[in-house]
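J.: My questions concern the predicted model and sequence given below.
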Amino acid sequence: MAHTLVGTVTSDSRDKTITVSIVSRETHPLYRKQYTKTRKYTAHDEKNEAKKGDRVQIAQTAPISKTKAYTLVKVIERSHGTVELKEDVNKAYEAEKIGADEIAKAKAATETEKTEDVAGEGEEA
């Protein structure tokens, strides 16, 4: 049986090739401290079916190219969106929030001007 791994697709920009990241927890032999280790594998995706963020299973094969020695077996779970999209949404939200803050400051400034005008009229009388 071929060596199989399960990981997340981090790149699908090349034709028929995906980059898969495998994250594992390891314990240091001397200090007994646990740490995460990320390994990247380049895999062959004949039908270009895997997309960035998908959870996939890859299997070891004979070398296909200089860096590819794995092929895509199956897509286990489709991604629910990418991190870039979430960051764009957060940026848009922050921009709206900043715009709302500017409007609130402008309203507060006009309120203080009205209050100063009313107070100024009272002094003259």
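T.: Thanks, I have it. Numbering: from 1, shown residues only.
J.: CA only for contacts and neighbour counts going forward, please
T.: Fine.
J.: what ranges do the strands span in this protein?
T.: 4-11, 17-27, 34-44, 55-60, 68-77 (DSSP state E).
J.: Nearest approach to K91 belongs to which of the ones you listed?
T.: The closest of the strands of the chain to K91 is strand 4-11. By CA to CA, the value is 22.3 Å.
J.: List the buried residues for the closest one?
T.: Using 16 or more other CA atoms under 10 Å as the test for burial, strand 4-11 gives 5-11.
J.: Reformat the strands of the chain as a markdown table; add distance to V118.
T.: Below are those laid out as a markdown table (distance: least, CA to CA, whole Å):
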| stretch | distance to V118 |
| --- | --- |
| strand 4-11 | 63 |
| strand 17-27 | 66 |
| strand 34-44 | 65 |
| strand 55-60 | 66 |
| strand 68-77 | 65 |
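J.: Can I get the buried residues of strand 4-11 in TSV including distance to A69?
T.: Shown next, in TSV, are those (distance: CA to CA, whole Å):
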residue	distance to A69
L5	12
V6	15
G7	15
T8	17
V9	16
T10	17
S11	16
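J.: also this one, for the comparison:
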Amino acid sequence: MAEELGSQKRESQKNEKVGPVVSTKMQKTIVVQVSRRVPHPLYKRIVTKHKKFYAHDEEGTARLGDIVRIIECRPMSKLKRWKLEEVVRRSALVGAAKPSDLDVKV
């Protein structure tokens, strides 16, 4: 039982981030953009900073525009140190119009 609690504690200590998927062009890899608001060091005005994280998506469930939660994991490649935990919210871009839906004659 103590071993189970130890592993659960280790899991909860892993860093997690939430943000939209900005790229799915690689196999089993997504790019998530995480935004944070920090005061400017000199002017003290609140500034939004962005950073992109490469995350492992084994099943390929995340799509462009989805809001996802990623957690820290072992290094999987030069850039990938995160893996997809869950898709928080699906994107509305999924049902984008196809050329056949638009009835455009070319």
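T.: That came in fine, so what should we check first? These figures come from a predicted structure and were not determined experimentally.
J.: Figure out which of the strands of the first structure is closest to N90 of the first structure.
T.: N90 of the first structure lies closest, by CA to CA, to one member of the strands of the first structure: strand 4-11, at 21.2 Å.
J.: hmm, back to that, the strands of the first structure: which one's closest to A104 of the first structure?
T.: Comparing the strands of the first structure by CA to CA, strand 4-11 comes nearest, at 41.8 Å.
J.: okay, the closest one sits on what stretch of the second structure?
T.: Alignment of strand 4-11 of the first structure against the second structure: residues 16-23, by TM-score structural alignment.
J.: Outside of that stretch itself, list whatever touches it.
T.: Here stretch 16-23 of the second structure makes contact (CA atoms under 8 Å, 6 or more residues apart in numbering) with 30-35, 62-72.
J.: residues in contact with D101 of the second structure?
T.: Here D101 of the second structure is in contact with no residues (criterion: CA under 8 Å, 6+ apart).
J.: So it: helix, strand or coil?
T.: helix (DSSP: H, G, I helix; E, B strand; the rest coil).
J.: cool, and S7 of the second structure?
T.: S7 of the second structure is classified as helix under three-state DSSP.
J.: follow-up on the earlier one: out of the strands of the first structure, nearest to T110 of the first structure?
T.: Closest of the strands of the first structure to T110 of the first structure is strand 4-11, at 51.0 Å (criterion: CA to CA).
J.: after superposition, how close is the closest one to the second structure?
T.: Mean deviation of strand 4-11 of the first structure relative to the second structure after superposition (mean CA distance after the TM-score superposition for the first structure): 0.3 Å.
J.: How far away from the center of its chain is that strand?
T.: 15 Å (CA atoms, centre = their mean, to the nearest Å).
J.: dump the residue contacts of the residue of the second structure sitting at the aligned position of I22 of the first structure.
T.: Matched to the second structure by TM-score structural alignment, I22 of the first structure sits across from V34. If a contact means CA under 8 Å, 6+ apart, then V34 of the second structure has 17-20, 50-53 as its contacts.
J.: Tell me the one of these nearest A97 of the second structure?
T.: For these, the nearest to A97 of the second structure is P20 (21.0 Å; CA to CA).
J.: quick one, what contacts the spatially closest residue to the closest one that is not a sequence neighbour?
T.: Once flanking residues are discounted, P20 of the second structure sits nearest to I67: 4.3 Å by CA to CA, 6 or more residues apart in numbering. By CA under 8 Å, 6+ apart, the contact list for I67 of the second structure reads 18-21, 87-91.
J.: Apart from its neighbours in sequence, what residue is nearest the match of I22 of the first structure?
T.: Nearest residue to V34 of the second structure in three dimensions, chain neighbours excluded: G19, at 5.0 Å (CA to CA, 6+ apart).
J.: Alright, calling it a day.
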